[in-house]
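> predicted model and sequence follow; I will ask about them next.
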Amino acid sequence: MAGPGWGPPRLDGFILTERLGSGTYATVYKAYAKKDTREVVAIKCVAKKSLNKASVENLLTEIEILKGIRHPHIVELKDFQWDSDNIYLIMEFCAGGDLSRFIHTRRILPEKVARVFMQQLASALQFLHERSISHLDLKPQNILLSSLEKPHLKLADFGFAQHMSPWDEKHVLRGSPLYMAPEMVCQRQYDARVDLWSVGVILYEALFGQPPFASRSFTELEEKIRSNRVIEDFFTHPWVDLEHMPSGESLARATALVVQAVKTDQDGDAAAALSLYCQALDFFVPALHYEVDAQRKEAIKAKVGQYVSRAEELKVIVSSSNQALLRQGTSAQDLLREMARDKPRLLAALEVASAATAKEEEAGGEQDALDLYQHGLGELLVLLAAEPPGRRRELLHTEVQNLMARAEYLKEQVKMKESRWAAETLDKEGLSESVRSSCTLQ
């Protein structure tokens, strides 16, 4: 191998060019395959003389893990070779550099961009954890971008990775202190969940431009990181929303929901059909983002346009039906109130239900109305259970059923509104206004 300043080493089959980065044990070069394809790769050169027993074990684990996995958001190990001086890992080349540089050149990332990146990182991490693999050195410098034009995250540098079941516990200090979970920093036993702490630190850095626990010393860092808070269930968090991440499955899931929507529509259940059409649109949006073939993308857009039009028609039908039901229930509610004059607790619960109905009619009041419905129903269900048989019990039972139906209806509308991000991403596809109006009932 050539020494420092003498240029990159020589490796059969490849032309090594510029240096992309270097660490304690390795230097990474951009390289071209000498074959006809002239494929661009990144070659990680590890000097044998720099390796001790622990680093040899780490390198072998890295090779073994990466050779056994393939995932769109994990950097691919294409091959590895060695000679008398070096071990060479021939990796997928990521032209966009690392996430640290990407964040710092932009100071902060917009929430929409950070969310897409988090989905991709979560997808890779979930894939690893399902195979009992923990990365243990998650940080922006170890996350690469496929390109700058249309960046996709690629998790890289598995030098500290370990095979760990969720219940396995380790105590060896690994990774970078700024991104370490408290149990690692404090040199206690830890398990696979330490990766999730690192993800949280990375997200904070993406949104605010610097890590949350920047410190002048390790002691100060340890004091800042100490906390007893439980890490939430990251993979199922609605903000991450892995279910609607653009993937090869998005179109199939959208199509399956549309098939159900059409059948339900033909059966005359307008409300259920509208709900299914809107659920399908939640998958058509990522399907459009995933599709690269222009002709297929246009075909999907045309279909989505048809479904949006039908959803608009169903919206009118469902809205009219709900208003009619609301009017029908008014006289029964008045009678129930009259019969509840001697029951202050029942009257108070009915007032909460009335407030929910009034809030529902306000523009943008869906979530507040839903909270009121759920509060009122909680009280009314208790009272219904204690109410003796008779006319008042029958009216109360009917009122609870109506309120539960309204609450379920509103819950669906709130869920649809929460897909605003998906609709906003369709702005570039020219369909956002239609999707937003079809999936938001007044």
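Received it, and whenever you're ready, just let me know what you need.

> rest of the way, CA atoms for contacts and neighbours
Will do.

> what about G248, neighbour count?
12 (other CA atoms under 10 Å).

> show me the contacts for it.
Neighbouring residues of G248 by CA atoms under 8 Å, 6 or more residues apart in numbering: A287, Y290.

> what's the distance between stretch 360-375 and the middle of its chain?
How far stretch 360-375 lies from its chain's middle: 27 Å, per CA atoms, centre = their mean, to the nearest Å.

> name the residues of that stretch that are buried.
E360, G365, E366, Q367, A369, L370, L372, Y373, Q374 (16 or more other CA atoms under 10 Å).

> from those, which land in helices?
Counting by DSSP state H, these place E360, E366, Q367, A369, L370, L372, Y373, Q374 in helices.

> which ones are touching the last one?
Residues near Q374 by CA under 8 Å, 6+ apart: A407.

> any idea how far L347 is from it?
16 Å (CA to CA, to the nearest Å).

> same question for the third one.
When distance is defined by CA to CA, Q367 is 23 Å away from L347.

> put this beside the first:
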Amino acid sequence: MAGSGWGPPRLDGFILTERLGSGTYATVYKAYAKKDTREVVAIKCVAKKSLNKASVENLLTEIEILKGIRHPHIVQLKDFQWDNDNIYLIMEFCAGGDLSRFIHTRRILPEKVARVFMQQLGKSPLPQPDTRDSFLPIPLLPGLLPTDFGFAQHMSPWDEKHVLRGSPLYMAPEMVCQRQYDARVDLWSVGVILYEALFGQPPFASRSFSELEEKIRSNRVIELPLRPPLSRDCRDLLQRLLERDPSHRISFQDFFAHPWVDLEHMPSGESLARATALVVQAVRKDQEGDFAAALPLYCKALDFFVPALHYEVDAQRKEAIKAKVGQYVSRAEELKAIVSSSNQAVLRQGTSARDLLREMAHDKPRLLTALEVASAAMAREEEVGKEQDALDLYQHSLGELLLLLAAEAPGRRRELLHTEVQNLMARAEYLKEQIKMKEAHWEAESLDKESLSESVRTCDGTLGCFCSLPAPS
């Protein structure tokens, strides 16, 4: 075996061809097995001369970890070899290229596509985050190949001469500053990758190494650009991932449970079945005339129909599902008008009780303020397209009212306050459903045939037949 020269290295049993990508320590080539099957693989060539003793040990650890992983979102390590010049990792070939190229060729990823990366990360077999050594098997949309992310995270950031090692753009500040660090550095790296996916460049984009190091070492809070606009949950996750102080950074548990990551609605072979089960219940309630119960069931079903559309790769099946979804959205809109009218009637009926509560709150300025915020929420709800603003006001008001209710002594004022809290909570929950339904409708309508189909695996036939979906009432 030989690994010298300007062309691809030579490796027994394989023919190495085009270069797929390169990182700080490795170059990845497309290769063909010489045996009869002519299997296509990707071979990651790590130059021995770039490794110190600790780096070799870390690479061996990475190999041991990857050898034991069989996961649809992590590229499989099939085998490894070595010669005098290189260590060769023989890996599953994925035609979509590496994650970095996927981001760079598209410049900026839509938020919904970036979420798929985070969902797949949440479903990946990360190690227990209680050790100093960190390993992050960056998961990818099936069809994408990682090059240097995982290995860079496993490298010691400083060599014997205190020269920065690894991929500093993705390194947490505590690594660069030579402080003690643990697996929470992986959460920082996830934040950098998400930032780059959404904004087209990493948060510490720099013209020189010295500028980069200065930015990493700085104590300045990382500010998120205003464009493109992101959802509140997405911005919250980014800010919590890119927290310089690891003790204040989001935990692994909270990352996996974060509402933006939303693992429950990750596109999978189960998405359509779960959507169908919910829509069957919705139609049943609809037929029974229980519109208040049917509406949220339609909305919850839409939350699973959208990932089902992302997962489906057959164009005809996708269009058929979209047609059914359109019917459910139309019926949900009709129910929305009915239920909204009923809810508004309930709120109007509570006007006299609300006025009485205000009169009884003359000695409670916090209560008066919270009630005024609730009134502002009701007014904002009447405005077209202001559902999210209204929901924010309702939630702010309820946060105060619930604290006041807990401290209120038994009596008439407490009874009125309890009723008002119940009414406002019902209204807030209703608005949440409407916002989710509108988002699901928009996403289903805007989903084109090329959205994720170029990088998802072939449908395995486990989705079931869309013909079984019931017609709305």
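Alright, I've got the coordinates. The model shown is predicted, which means the values in this text are computed figures rather than measured ones.

> where does the TM-score land?
Once superposed, the chains reach a TM-score of 0.72 (sequence alignment, normalised by the length of structure 1), with 417 aligned residues with a CA RMSD of 6.7 Å.

> what is the nearest of the buried residues of stretch 360-375 of structure 1 to W82 of structure 1?
For these, the residue nearest W82 of structure 1 by CA to CA is Q367; the value is 61.3 Å.

> residue in structure 2 matching that closest one?
Taking sequence alignment, the alignment pairs Q367 of structure 1 with Q388 from structure 2.

> residue range for stretch 236-249 of structure 2 in structure 1?
Counting by sequence alignment, stretch 236-249 of structure 2 has no counterpart in structure 1.

> the aligned partner of P238 of structure 1 in structure 2 and I90 of structure 2, how far apart?
Counting by sequence alignment, P238 of structure 1 corresponds to P259 in structure 2. As judged by CA to CA, P259 of structure 2 and I90 of structure 2 stand 37 Å apart.

> which of the two has more neighbours?
The neighbour comparison of P259 of structure 2 against I90 (other CA under 10 Å) goes to I90, with 22 against 14.

> and the strands in structure 1?
14-22, 26-33, 40-47, 77-82, 86-92, 133-134, 143-145, 153-155, 162-163 (DSSP state E).

> and of those strands, who's closest to M180 of structure 1?
strand 133-134 (13.2 Å).

> hmm, who's touching the closest one?
Under CA under 8 Å, 6+ apart, the answer for strand 133-134 of structure 1 is L128, A161, Q162, H163, M164, S165, A192, D195.

> 7 Å instead?
L128, A161, Q162, H163, M164, A192, D195 (CA atoms under 7 Å, 6 or more residues apart in numbering).

> looking at these, which is nearest N86 of structure 1?
Out of the contacts of strand 133-134 of structure 1, the member with the shortest distance to N86 of structure 1 (by CA to CA) is A161, at 21.2 Å.

> rewinding a little: which of the strands of structure 1 sits closest to R107 of structure 1?
strand 143-145 (16.8 Å).

> buried ones in the closest one?
I143, L144, L145.

> what helices or strands is that strand leaning on?
helix 99-106, strand 153-155 (3 or more CA pairs under 7 Å, 6 or more residues apart in numbering; DSSP states H and E).

> can you redo these as CSV with distance to H244 of structure 1?
What follows is those, written out as CSV (distance: least, CA to CA, whole Å):
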stretch, distance to H244 of structure 1
helix 99-106, 23
strand 153-155, 17
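
> most packed of those?
strand 153-155 (a mean of 25; mean count of other CA atoms under 10 Å).

> so what corresponds to L335 of structure 2 in structure 1?
Aligned partner of L335 of structure 2 by sequence alignment: L314.

> was I right about that match contacting L274?
Yes. With contact defined as CA atoms under 7 Å, L314 of structure 1 reaches L274; the gap is 6.0 Å.

> settle it for me: which of these two has more neighbours?
Between L314 of structure 1 and L274, counted using other CA under 10 Å, the more crowded position is L274 (27 against 22).

> now which residue in structure 2 aligns to the more buried one?
So, by sequence alignment, L274 of structure 1 is matched to L295.

> swap in F102 of structure 1?
F102 of structure 1 maps onto F102 in structure 2, by sequence alignment.

> where's the closest residue in space to that match that isn't next to it in sequence relative to T37 of structure 2, distance?
Nearest non-adjacent residue to F102 of structure 2, counting by CA to CA, 6 or more residues apart in numbering: G96, 7.4 Å away. Counting by CA to CA, the separation of G96 of structure 2 from T37 of structure 2 is 22 Å.

> who has more neighbours out of the two?
Set G96 of structure 2 next to T37 and count neighbours by other CA under 10 Å: G96 wins out with 16 against 8.

> I figured the more buried one hits L144, correct?
Yes. Taking CA under 7 Å as the definition, G96 of structure 2 is a contact partner of L144 at 4.7 Å.

> what is the neighbour count of the counterpart of Y311 of structure 2 in structure 1?
Using sequence alignment as the criterion, Y311 of structure 2 maps onto Y290 of structure 1. Neighbourhood size, Y290 of structure 1 [other CA under 10 Å]: 17.

> what about the closest residue to Y290 of structure 1 other than its chain neighbours, distance to N322 of structure 1?
Among residues not flanking Y290 of structure 1 along the chain, P246 sits closest, at 5.3 Å (CA to CA, 6+ apart). As judged by CA to CA, P246 of structure 1 and N322 of structure 1 stand 34 Å apart.
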